[in-house]
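J.: got a predicted structure here, sequence first:
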Amino acid sequence: MSEAVGNASLLVAILTAEVADKALSIAEREGIRGATILPASGISQQPIKVFFGLTFQTAMTLLFWIAETDTANRTAEVLKQELNLDSPQQGLALTLTIDQLHGLNLKRPTPN
């Protein structure tokens, strides 16, 4: 199946592992089912935590959802509000417009 150009978006969230489950619940509540989840690590401008000479990096999770653009944008806004993404070191959420989408039909089947 192909979606119309501009009707689908990729919602990406890069979050601490502690809030990944909450993000999945938020997305489901907003109408997005299914996600791709990847463990991640990164390098930021903030120093890595050092404790007794050992360095620690916060575990991160990458979450990817494909949804209709309005749903993806609304969900990104809810993620920002409920996960406090405007605060430093909380993570981020972004949406990207998908030009072509094959193999996934975002339209819900109509009941007979």
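T.: Alright, I've got the coordinates. Residues are numbered from 1 along each chain as shown.

J.: going forward, measure contacts between C-alpha atoms and count neighbours the same way
T.: Noted.

J.: can you pull up the most central residue in this structure?
T.: A13 (2.8 Å; Cα atoms, centre = their mean).

J.: confirm that one sits in a strand?
T.: Yes: assessed with DSSP: H, G, I helix; E, B strand; the rest coil, A13 lies in a strand.

J.: strands of this structure, start to end?
T.: Taking DSSP state E as the test, the strands found in the chain are 8-16, 36-40, 49-51, 54-56, 60-68, 91-98.

J.: export those to a markdown table and append columns for distance to E30.
T.: What follows is the strands of the chain, written out as a markdown table (distance: least, Cα to Cα, whole Å):
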| stretch | distance to E30 |
| --- | --- |
| strand 8-16 | 12 |
| strand 36-40 | 17 |
| strand 49-51 | 35 |
| strand 54-56 | 34 |
| strand 60-68 | 10 |
| strand 91-98 | 15 |
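
J.: second one coming, line it up with the first:
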Amino acid sequence: MKFKIILAPVKPDKTDPIVDAAKKVGATGATIIPARGTGMREAKTFFGLTLEDQTDIVLFLLEEHLVEPVMEAIQTAGEFHKPGTGIAFVLPVENVFGMESQIEAFKEKVRDSYF
């Protein structure tokens, strides 16, 4: 079974809608990493201190066949068509350990759908 990672650095108010949308189309969960980021817009300053925007990095480890539906769902939920809301991109995964229980559950689900 092949896996890929979707990474989506997003504004914190978009995190929950993105995770919920991904779960509706088959993602089993997500890892959320708090981060800071800068984009094309200049960072705001206050008395000489730079204020960086808070960002969440939402990470999905998915079976390859789920990547396209999850990307479509998070693009819509995250409102990526609006400037400054976030982005998403996909990376290949070489090896995965610790997913055995999810792989077995997936195989059972597929087997049950045929019978």
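T.: Yes, it's here. Computed from a predicted structure; not experimentally measured.

J.: between the strands of the first structure, which gets nearest to L24 of the first structure?
T.: Among those, strand 60-68 comes nearest to L24 of the first structure, with 8.3 Å by Cα to Cα.

J.: check the offset of the closest one from the chain's centre.
T.: Centroid separation between strand 60-68 of the first structure and its chain, computed with Cα atoms, centre = their mean, to the nearest Å, is 4 Å.

J.: same deal with stretch 104-112 of the first structure?
T.: How far stretch 104-112 of the first structure lies from its chain's middle: 23 Å, per Cα atoms, centre = their mean.

J.: pull out the buried residues from that stretch.
T.: L106 (16 or more other Cα atoms under 10 Å).

J.: quick check: end-to-end length of it?
T.: End-to-end distance of stretch 104-112 of the first structure (Cα to Cα, to the nearest Å): 21 Å.

J.: over to stretch 38-52 of the first structure?
T.: Distance across stretch 38-52 of the first structure, first residue to last, is 29 Å (Cα to Cα).

J.: OK, contacts around the counterpart of G86 of the second structure in the first structure?
T.: Aligning on TM-score structural alignment places G86 of the second structure opposite G91 in the first structure. By Cα atoms under 8 Å, 6 or more residues apart in numbering, the contact set of G91 of the first structure is A13, I14, L15, T16, L85.
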